[in-house]
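# structure for the following, please:
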Amino acid sequence: MAQRLDYRRKVLATLLFLPLLLLVATTYTYPLLAPKILPTPSSTPTHPAKAHTSYNEFSLTLPSGDATVFTINELLNLCLNGNSLTITKHYALYGNAQEYQYLSNCNPVEISTSQAARSRGHCSDFVQYIYYADARLVPQYSTETYHQKIQECPHSFYLHGEYPIHELFLGTVDVVDGHIRSLLDLTQAPQAPPPQRVRNIWMPNWEQIRKEEGWIIRASYMIACKAHITCTAIQKYLSDAITQQRHQTSEIENERRFANSTPILQFMSHSSPDARSPDHASEQQQQQQQQLDRFNQFYHAYGHSGRKSSGAIVDCWLRQPDWPKLVVIGHDAFKAFALPVIKNGARNIQLFERVSTDKLDHLQSTHGVHLCPSRQEGYGHYINEARSHGAVVVTTHHPPMQEFVEDGVSGILVNHKGPAPEDYQLMGDYETVGVNVEWENVCNAVKRVLEMTLEARAEMGRLARLRYEEDSEIMAKNLMHLKKEAEESTDTAFDGFDFLKLLDSKFAATHRA
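From the prediction side, this is the model:
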């Protein structure tokens, strides 16, 4: 305990001087810094942050109490509800010091995306890498900043989600006389070794890969597959000799440039922040009957998505007035479903549009059967959240949805009516991406649930939770291995407090001078 308190005193003491430290460091001490620590600022800035001569407007958030790291759920909240924060598992930074901090040190995994792209699904992806692989999430920056970054941190992995940053895929670095320099201007001595590609990792939602984005697959160092179907479909794309030949002679420069490149395909497994209350075990012992009763409560949430078969679920329930109550949560739920619900006098359907986080958590935890019959998914965080709650998961008999459960054991699979292709989907040329799910499919699956005793449903939910924990453990091991690989490239163990120590050393050096 004393060591933890001493740590927090040191951090708080450093933060007390942070405005002064940043001002001194950026104004007076550039010549004293090693070239690989901090690049010289451009004299003609192209990004608003570059115009600042001092970085003294900031706020910094630390874990509460004696903790030195945020929980995954705290990281999710910072990602979702922050204002383009820089987020590590040790602290979150906001203000005009963020870009300086991004360029001043290297994390094993670097992630850059705007706040607009930090949806619940995307944040649920990123926080796993922040927590287990010491990734750093930063705002989106200018092309110039990214070019400087890859010079300073050539051995880091650069992780991309649904919105890959093209500048990082097009950048290369080279080692010449022990120095890393950018080859973006393509100038190099004839005897120089070939350029090293930036180690970009793309973690795509397979159904969202557009046909014009095929070059990004080949430009990647690694494709991190959240689901097995992603690796399967992309392997078929990479093995397509006709497409590769077309790219070799393409009029599109990026297709030609990367036509002969092949990424590493790596199944990483994946997970979602644990939606179950930390006090669940004690609550379960105290309220055993209530825990059983929840397995006769049905729940469906679709957010803003039109691919969750929400209409099919409501149509099924309208035909079954004697079934247990169904809760439906989603954008414009009243507009979409209120009229047929009222017209049919359905008293067993309850609609919600916007609910608070606490209300959402309550509804998820008190409803033990989660209906997730998606037509298509990139991963399926709402399915995984259901597993984390120990709910009966009712989802589609099609990948990746079917990867979450074993039919009749840890969930119930919903049959479908066949393919529902969308023209823009690149992977649709190699696998069936989307399918049609009708009300009859939903009703048949729900009937299987209703035929089970509450005790049998509870056991199915327990096994779903077990599968969630097993998949989460696989993902955690893979992400820790990714961090280790980045550390081995530099022969240096990563220090998550490096930035604060760097500031502290600058402050001491300034006073010695």
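# all contacts plus neighbour counts: C-alpha atoms, from now on.
Fine.
# list the contacts of residue 231.
With contact taken as CA atoms under 8 Å, 6 or more residues apart in numbering, residue 231 is in contact with 223, 225, 265-267.
# distance of residue 274 from residue 383?
12 Å (CA to CA, to the nearest Å).
# which one of the two is surrounded by more residues?
Between residue 274 and residue 383, counted using other CA atoms under 10 Å, the more crowded position is residue 383 (22 against 18).
# kindly confirm my reading that the more buried one is in a helix.
Yes: assessed by DSSP: H, G, I helix; E, B strand; the rest coil, residue 383 belongs to a helix.
# distance from stretch 390-404 to the middle of the chain?
Centroid separation for stretch 390-404 versus its chain: 20 Å, with CA atoms, centre = their mean, to the nearest Å.
# could you list the buried residues of it?
For stretch 390-404, burial by neighbour count (16 or more other CA atoms under 10 Å) applies to 390-404.
# same thing with stretch 465-484?
Those would be 465-469, 471-472, 475-476, 478-479, 482-484, for stretch 465-484 by 16+ other CA under 10 Å.
# residues contacting it, please?
Under CA under 8 Å, 6+ apart, the answer for stretch 465-484 is 108-109, 128-129, 132-134, 268-271, 384, 387-391, 404-405, 410.
# how about a cut-off of 7 Å?
108, 129, 132-133, 268-271, 384, 387-390 (CA atoms under 7 Å, 6 or more residues apart in numbering).
# let me know the secondary structure of residue 89.
Applying three-state DSSP: residue 89 is coil.
# just the buried residues of stretch 390-404 now: which is nearest residue 285?
Checking the buried residues of stretch 390-404 against residue 285 by CA to CA gives residue 390 as the nearest, at 14.8 Å.
# the spatially most central residue of the chain is in what secondary structure piece?
The centre of the chain sits closest to residue 125, judged by CA atoms, centre = their mean, with a distance of 1.7 Å. Following DSSP states H and E, one finds residue 125 within helix 120-133.
# that helix: what's the following helix or strand?
Next along from helix 120-133, by DSSP H and E: strand 135-138.
# other SSEs contacting that following strand?
On a contact count with 3 or more CA pairs under 7 Å, 6 or more residues apart in numbering; DSSP states H and E, strand 135-138 meets strand 86-87, strand 109-112.
# and the ones you listed as a markdown table, adding distance to residue 351 and mean neighbour count?
Shown next, in a markdown table, are the helices and strands packed on strand 135-138 (distance: least, CA to CA, whole Å; neighbours: other CA atoms under 10 Å):
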| stretch | distance to residue 351 | mean neighbour count |
| --- | --- | --- |
| strand 86-87 | 35 | 25 |
| strand 109-112 | 36 | 24 |
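# let's see this one next, to set against the first:
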Amino acid sequence: MKTNGRLSLFARCCNRHRILLLLACITILSVYNLSSFFFITQPKPLSKYPYHSTHPPNIRADLNIDSGVLGAYVQERFYDFLNESTYDVPLHSSLLEWNDTVDYYPETLMETNWSHELHLKESIFFVNLQHRCLIDRGVLIRSVSRSQIEMGSTVSDAMIFRNDSRLVSILKECPAIDVYVPESLRGDGYCEDGLAYLRGLNTRLMPRWVFEDSFYDPAVGKIITYFEMCPSTAVVFLNHYWDGFNKLPTWPKEKPIYLMFNAEMYEITPEHLWLSDVVLTKSLDAYRRTTKWFQQNGNPKGTVVFYTRHTTTDVTTLAAQASKIIEKDFNEVRIRHAPGGSHQKNTPAIAKCWMEDPSMPLLEIFVPPEMMRWREFARSPWNLLNHSNYKVYPTRLSAKDFGDVLTHSTFFLCPSAMEGYGHYINQARAAGGVVLTTNAPPMNELVTSSSGFLVSIERRKSDPKQLLGGAYEAPDGLKNSPGIGALVKWENICEAVSRLISDTTPKEREMMSLKVKRQYAFDTNFFLYKMRVLEAFAWDKLAKKLSKES
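You can find the predicted model right below:
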């Protein structure tokens, strides 16, 4: 064998050496291939930070669910339904890939009448307390239990003013969890959020001055702060409204931070999640986005994520108290829309639908006067306040007026582009309304195709300013996820209204009304049971901390 007149090195070797040389080459190639396989195909670490599970402990067996009322089978099914592990997305699956469907209201659970668990007197109490939260914005509001309400406690018993002689002794009670709701935040939505926790927990809604002031304590004969009184009580912050208290030198190092946040908020940053000991999510979509974000970006603090659902006051109970039950009319379709101060409710698209299609039923739109001047409404048909088939009422509804609208209405149109939760939709559910809303989360978690009408969307929308929106402008955002927003066109709205009119009978609409009201009651019970779990979790953490210190 010659190559350029010379024997090749391989040819000059004896057979034994040739065999050894071949074996060496095979060994080198095998090691290279195996190492390549290991480094290329094995999952890479998801984050520069370590990942610790976000799971809360499993629901305790001693959680008091009345099996005598629910039945043993329903009780066990409800335990499973309360557990976060039921809803998890696998570690290495993205939200784009994971398309399992969840039955939010399974028949096995919905056969129980959950409305029986909601006491009318208690519901009326919290409607009145919501009203006081909006008026007396600087007051500390403390929990009043169901039994205390039944015994005759009033809304005034929950209100603790700055000059109250009992203030220091009440502050020193130190529950497991307090909720920070500053005066500037006490509008409709955040008062609803705060009172939901007040109903489910033994807690206090804290105004800003409680965290800033010092108080003379006669028991110790000196001036002390709230942080010195309750150094281990967790504080629930709502969204990004922390007001820098966690950065103060007076903030106790051991004081837990709990975060209730809306996934669509632009102001939420990675630090809000990383600094929290507990994150409370109100929708399944928010729960999955949050837990997936921790999987992708690390969980160095061991933050625990709870899926709690949520609740809203039922303003129609005031009519029930006055024995003025209004029968709903399921025959004549007359639709109402009240966006409040939000530009995410697709109000211009609604008006466009009614302008384009004169066959649409009567629509009444209630909007604050200032919304008429918003730039995004300037090119919409707002100048015609009284069109042939719709009327616009430029007025700001009080809580009582809004309650009257809900009580006297049957059909509600709420095709939101996005929601943090959807208090308006939930209040319409509580009123037993037939609701038309967007077929995207969290709206379609509150209203299903069997309990209302889902408005089709053109596509999901991602925003670079939303941490959990799938297209965050900085590296630490949620990746491989659908957008949070939903694009709804006026044609989609018209199509859903047409289905309501042509595809259902009055009896079917009445059945939807009964079903959606029962679903509201179920979600409220779900939330209240999860608050028991959350409170037990907080006390357990505190007990373990004290045990270590002793």
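# could I get the TM-score for this pair?
After superposition, the two chains reach a TM-score of 0.68 (TM-score structural alignment, normalised by the length of the first structure), with 384 aligned residues with a CA RMSD of 3.1 Å.
# what do we get in the first structure for residue 396 of the second structure?
Mapped onto the first structure by TM-score structural alignment, residue 396 of the second structure lines up with residue 354.
# give me the neighbour count for its match.
For residue 354 of the first structure, using other CA under 10 Å, the count is 13.
# helix, strand or coil: sort out it for me.
Going by three-state DSSP: residue 354 of the first structure is coil.
# what about it, distance to residue 447 of the first structure?
29 Å.
# got the contact list for residue 298 of the first structure?
With CA under 7 Å, 6+ apart, residue 298 of the first structure has these contacts: 325-327, 367-370.
# ugh, wrong one, residue 437 of the second structure
Residue 437 of the second structure neighbours (CA under 7 Å, 6+ apart): 413-416, 443, 453-455.
# which pair of the residues you listed spans the longest distance?
416 and 453 (13.2 Å).
# neighbour count: the two, which is higher?
Shown here are residue 416 of the second structure and residue 453; by other CA under 10 Å, residue 416 has more neighbours (27 against 22).
# quick one: that one is in a helix?
No: using three-state DSSP, the assignment for residue 416 of the second structure is coil, not a helix.
# is it true that it touches residue 439?
No: counting by CA atoms under 7 Å, residue 416 of the second structure does not reach residue 439; the two are 9.5 Å apart.
# sorry, back to before: packing partners for the helix holding residue 125 of the first structure?
helix 72-81, helix 454-490.
# to residue 89 of the first structure, which of these lies closest?
Using CA to CA, the nearest of those to residue 89 of the first structure is helix 72-81, at 7.2 Å.
# so what's the corresponding residue of the second structure for residue 221 of the first structure up against?
Using TM-score structural alignment as the criterion, residue 221 of the first structure maps onto residue 277 of the second structure. For residue 277 of the second structure, the contact set (CA under 7 Å, 6+ apart) comprises 256-258, 301, 303-304.
# separation between residue 277 of the second structure and residue 234 of the second structure?
In terms of CA to CA, residue 277 of the second structure sits 9 Å off from residue 234 of the second structure.
# mind listing the shared neighbours of those two?
Contacts common to residue 277 of the second structure and residue 234, judged by CA under 7 Å, 6+ apart, are 256-258.
# redo the residues you listed as CSV? Include secondary structure.
What follows is those, written out as CSV (three-state DSSP):
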residue, secondary structure
256, coil
257, strand
258, strand
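# among these, who's most crowded?
Neighbour-wise, these (other CA under 10 Å) top out at residue 258, 25 neighbours.
# how about that one, what's its partner in the first structure?
So, by TM-score structural alignment, residue 258 of the second structure is matched to residue 201.
# was I right to think its match contacts residue 159?
Yes: here residue 201 of the first structure lies in contact with residue 159, judged by CA under 7 Å, at a distance of 4.7 Å.
# which one in the first structure is aligned with residue 267 of the second structure?
That one, residue 267 of the second structure, aligns with residue 210 by TM-score structural alignment.
# do you know how far residue 241 of the first structure is from residue 260 of the first structure?
11 Å.
# the stretch 301-450 of the second structure: helices as residue ranges?
Here the stretch 301-450 of the second structure has its helices, by DSSP state H, counting those that start in this stretch, at 317-321, 347-356, 399-407, 423-430, 443-446.
# could you tell me where the last one falls in the first structure?
What it means is helix 443-446 of the second structure. Under TM-score structural alignment, the match for helix 443-446 of the second structure is residues 401-404.
# cool, and the longest one?
Equivalent residues of helix 347-356 of the second structure are located at 310-319 in the first structure, counting by TM-score structural alignment.
# can you list the residues that contact the matching stretch?
Contacts of stretch 310-319 of the first structure (CA under 7 Å, 6+ apart): 344, 346, 438-440, 442-443.
# one more time with 6 Å
438-439, 443 (CA atoms under 6 Å, 6 or more residues apart in numbering).
# can I get these in JSON lines with distance to residue 71 of the first structure and secondary structure?
Output for the contacts of stretch 310-319 of the first structure, formatted as JSON lines (distance: CA to CA, whole Å; DSSP: H, G, I helix; E, B strand; the rest coil):
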{"residue": "438", "distance to residue 71 of the first structure": "39", "secondary structure": "coil"}
{"residue": "439", "distance to residue 71 of the first structure": "40", "secondary structure": "helix"}
{"residue": "443", "distance to residue 71 of the first structure": "39", "secondary structure": "helix"}
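# that older thread, can I get the helices and strands packed on helix 120-133 of the first structure in TSV including distance to residue 418 of the first structure?
Output for those, formatted as TSV (distance: least, CA to CA, whole Å):
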stretch	distance to residue 418 of the first structure
helix 72-81	36
helix 454-490	26
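# so which of these comes closest to residue 296 of the first structure?
helix 454-490 (7.2 Å).
# between the contacts of residue 277 of the second structure, which sits nearest residue 80 of the second structure?
Once CA to CA is applied, the member of the contacts of residue 277 of the second structure that ends up nearest residue 80 of the second structure is residue 304, at 18.3 Å.
# tell me the residue in the first structure aligned with that closest one.
So, by TM-score structural alignment, residue 304 of the second structure is matched to residue 264.
# verify the stated contact: its match with residue 222.
Yes: the pair residue 264 of the first structure and residue 222 qualifies as a contact (CA atoms under 6 Å) at a distance of 4.4 Å.
# neighbour count winner among those two?
It is residue 222, of residue 264 of the first structure and residue 222, that has more neighbours when counted by other CA under 10 Å, with 20 against 14.
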